[in-house]
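Peer 1: Predicted model and sequence follow; I will ask about them next.
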Amino acid sequence: MTPHPPLEGSTRWLITIALSLATFMQVLDSTIANVAIPTIAGNLGASTSQGTWVITSFGVANAISIPITGFLAKRFGEVRLFMLANIGFIITSALCGIAPSLELLIFFRVLQGAVAGPLIPLSQSLLLSCYPNEKKGMALALWSMTVIVAPIFGPILGGWISDNIHWSWIFFINVPIGILACWMAWPILRERETARFEIPIDRMGLILLALGIGALQVMLDQGKDLDWFASTEIVTLAIVSGLALIALVIWELTDAHPVVDVSLFRQRNFLVGSVSTALGYMLYFGSIVLLPLLLQEHLGYTATQAGLAAAPIGILPVILSPIIGKFSNRIDFRWLATLSFVVFAFTFIWRALTFEPGMAFSDVVWPQFVQGIGIACFFMPLTAITLSGLKPNQIAGASALSNFMRVQAGAIGTSLITSIWERREAVHHVDLSANVSTYNPAWHAALGDYHLAGLTDGQALGVTLREIVRQGYVIGANEIFWAAGGLFLILTGTIWFASRPSGGSASDGGGAH
């Protein structure tokens, strides 16, 4: 099939908006429900721990469906698959909103996660095919803005809806967005269908993928609650996941029509770009989860205040991304990625030096604001490097596989960082509590001050223990910030193992569409 020519003028802008809406909808849905779990569980007569399966069920199904997008796109066509995924997401979102029980809600979330898988990689692939080679950098810049903004506003919007309307609108909100995206995209995309191939279904690959990724996702979601490898269940899940994924790689390398094209890792830029993106996103996304928890649970912020404190990270990317995209054909993206990693390292270390219980609101906001430079130079350059040098029929599969790695890395980062945070608090709790002793003159002095304030010994001890917990969590968070800063500095060297995309753009990635 002859590649479709690039679009021009208002048509290109319309399809950019339509595809970005679809991406925004899916990324927003991945974060918006997190803050509403206690409300949803209480409304449906379940415990909060049971309610977490609303998140886990979506994550498992989504993690399995993302990497098979390339296979499905070859079999059914990218446009048809994208539209079906969009319509399926609209329907399942509505079903989630009207679910009368937690069991049905979890079932509908499984369906929603499954149909959502192709949305992000295909929105990226289809968008690149609509732009000429010299403007593909701009296409990636505009697309990346939606991936940046949605996770920031998801928790804020989810909390506001839960507090002021009804939790069902967390899912109903997807319906008008999805309908608008379909209405705008279909008239333009229906004449731009990609080639379809009657390739056989790789059943063994599907089974191994579902088993390996499903076990991994459940392990990540339940690990902290079950004390990780002290639990037989977590050990079993880890073994099952590891064996299944190893078998999957071996099987897919030998299968004529693999459901996941792992041979893409033979391409140096795909390997370096996707691994660098995954590692960077793991650290970044883990901090997105850690910061609101620290602010709300231990520094006295409300959900709205925590959201507003985190939101400035999206300001500079909205301003800088189009500028970077405009001049992308003159820039070596490896330098932009390096700048991103350096800014991330700087802002994490900045936090580690300034975060303390009595800090001002501005002490939270300014590192977030400056980190926006790192975000602006992260998604688009790394995506361009990852997709460079690939054939047109490889773009959808490569986009799906790299996005899968990014999403899984985010899940790993969340589990890893929150677990380390709690363990470090326990260590600091012991150290700080050792100072509360009858043999410590400082404790006697503090106790005297409490007595002057009218507190009894028991009340003074309670206040002190609460402060010890708060201090322990703040110190633990700062240790994580130090570690993240150091790891980002290490990452600055990894991206230089990639070769420069010709012209500094994404042209040789998606250019042949």
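Peer 2: It's in. Residues are numbered from 1 along each chain as shown.

Peer 1: from here on, contacts and neighbour counts on C-alpha atoms
Peer 2: Noted.

Peer 1: where does stretch 420-440 sit relative to the chain's centre, distance-wise?
Peer 2: 33 Å (C-alpha atoms, centre = their mean, to the nearest Å).

Peer 1: Pasting the second one now:
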Amino acid sequence: MPFNGIFFNHKYTERYIKVIQTMSPLRRQLLILTVLLAAVMELIDISIVNVALSHMSGNLGATLEDTSWVITAYAIANVIIIPMTGFLTAQLGRRNYYIGSIILFTFCSFMCGQAENIWVLVLFRFLQGIGGGALISVSQAVIFENFPKEKHGTAAALFGIGVFIGPTIGPTLGGYITENFSWPWIFYINVPIGIAAAISCYFLLTEPAEKPMLRKIDWTGIGLLAIGVGTLQTVLERGETEDWFAAPYIICFTVISVLSLVAFVIWELRVEFPVVNLRVLKSRTLSIAAVLTFITGIGMFTSVYITPVLAQRLLGFTPTQSGELLLPGAIIAIFVLILCGRLMQRGVPTVVLVGTGLLSFAYFNWRMTGITLDTSATEITVCLIFRAIGMAFLTVPLTALAVSSLEPAHIPQGAALNNMMRQLGGSFGISIINTYSFRMTAQHRSDLLTHITPTNPAFISRLDSYTKYFQQKGSGYLDARQRAMSLIDLAVIKQSTLMSYIDSFSLIGSMFIVVLPLLIFVFKKRSDKPREQVIISDH
């Protein structure tokens, strides 16, 4: 079953199997468990902060928009580091790079918990994301290396479950920690795990039998990508707050972003060893898969961002209750992932599975547009189950689709590009949804205030009812009237905010429906036989 990775020939695989056979079964199992734990730890940190955003915002004296940088900084760092994984592995050695990344991730986790300022926290979250970038691709490579060829489907399922479960259980774990301890402990929990993983890898992890070929690092491409993505992210995050182009630095960053990204594309198409080989986008299948992966990233990240915030700020859920909303879906998704893997092995076209995932996720968003301030936890949990099913049907098949038409030599860059698109979708998606919901909240508030008039019988009746209530509590008429107006204003704010989140779910769901027809252009007959390949690495 295809997965994110480099595909080597059978001769190399046989040589490597002889090498890993010298390890005892216990050492191999401990190594697999260690790298899988490290990967899940990194993936959990993508979403573990989501249910703690309100607490961070209040504790650090920051707005929710500023606090969302805690999520996007991590995602941006992943976007930058993922394409560099192959270079750094070749330059530093896989063992050194992997253990060094665990140490960096662990140290920055501790520093995130120590942060007393929102921007210090954002800085260490960015550095934490740099360290975490290697924990996905290298962990995947090690897991596949320790399974024989005939069990690579099992390896793919094992790693796929970890990839999916990590971000899904993050809010549940984060909610429990935030409510029973304090938000810094969502970062401190990584410290003992990271130390244990680093020590274990020091004794168990070895270099691959055949080291990657050293080649010149595309520092220019890396710099242009980092500047372009970073400035564009800043524009998306701060544009609405700064009244867009009324702020000089927004104009400046917009120009820098456009010029950097255009220069990046031109440079990558000309340089001999690009950090992101855009030439592989000549493959129509990969191009379409990249678009679908970008949309999937938007849906995956924004759904676990909006839902906990909505549940806590509007529905009055505790952080633990907010996190538990995602747990049933995560459990069901494990079985769906296994089913999905079996369907692929039996020849079910990947486009059919991807289409099922897109429709399921669109249905989740459609159901979420029907929520009210009285919606129960059960209803939201049921909605999130459809989200989980959709993500399960998209996780492995979409990756397989991305590399299905590439030559073996181009698969590493194709897989890296596809991974990068998922992270870009996540970071951009959160910024876009923040801006969109902020604007829609203002619009809905303005619309609702048109009904707050002396000629509206419903408003007058509600105002009189609240006034009498406060008078019965001992307030004078004028004070009771003022408190009644404040209560109505609060209701308007909550209702307009809820409506903005409904609009956000509607927008995201529409994206999944709009891209669905793209699958028509990559549909292949079931008689098409995939190239027989062995999956070893992700970089």
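Peer 2: Here it is on my side, so go on. What you are looking at is a predicted structure, and each value in this text was computed from that prediction instead of being measured.

Peer 1: Helices of the stretch 201-350 of the first structure, start to end?
Peer 2: Shown for the stretch 201-350 of the first structure, the helices assigned by DSSP state H, counting those that start in this stretch span residues 203-222, 232-254, 268-298, 303-310, 315-326, 333-354.

Peer 1: Throw the ones you listed into CSV and include distance to residue 11 of the first structure, thanks.
Peer 2: What follows is the helices of the stretch 201-350 of the first structure, written out as CSV (distance: least, C-alpha to C-alpha, whole Å):
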stretch, distance to residue 11 of the first structure
helix 203-222, 38
helix 232-254, 39
helix 268-298, 31
helix 303-310, 35
helix 315-326, 18
helix 333-354, 28
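
Peer 1: Identify whichever of these lies nearest to residue 393 of the first structure.
Peer 2: Taking C-alpha to C-alpha, helix 268-298 is the member of the helices of the stretch 201-350 of the first structure nearest to residue 393 of the first structure, at 14.7 Å.

Peer 1: So which bit of the second structure is the closest one matched to?
Peer 2: Aligned using TM-score structural alignment, helix 268-298 of the first structure spans residues 284-314 in the second structure.

Peer 1: got the buried residues for that stretch?
Peer 2: In terms of neighbour count (16 or more other C-alpha atoms under 10 Å), stretch 284-314 of the second structure has its buried residues at 285-312, 314.

Peer 1: can you map out the helices along the stretch 351-500 of the first structure?
Peer 2: According to DSSP H, counting those that start in this stretch, the stretch 351-500 of the first structure carries its helices in the segments 361-376, 379-387, 395-433, 441-452, 457-494.

Peer 1: ok, residue 175 of the second structure - contacts?
Peer 2: The contact partners of residue 175 of the second structure, by C-alpha atoms under 8 Å, 6 or more residues apart in numbering, come to 48, 51-52, 318-324.

Peer 1: Most neighbours among those, which one is it?
Peer 2: Within the contacts of residue 175 of the second structure, most neighbours by other C-alpha atoms under 10 Å means residue 51, with 35 neighbours.

Peer 1: Pull the contacting residues for that residue.
Peer 2: For residue 51 of the second structure, counting by C-alpha under 8 Å, 6+ apart, the contacting residues are 171, 174-175, 305, 308-309, 319, 322-323.

Peer 1: next one: residue 430 of the second structure
Peer 2: Counting by C-alpha under 8 Å, 6+ apart, residue 430 of the second structure makes contact with 68, 72, 298, 301-302, 305.

Peer 1: One more pass at 7 Å, please.
Peer 2: For residue 430 of the second structure, the contacting residues are residue 302, by C-alpha atoms under 7 Å, 6 or more residues apart in numbering.

Peer 1: What of the one 4 residues further on?
Peer 2: Taking C-alpha under 7 Å, 6+ apart as the definition of contact, the neighbours of residue 434 of the second structure are residue 65.
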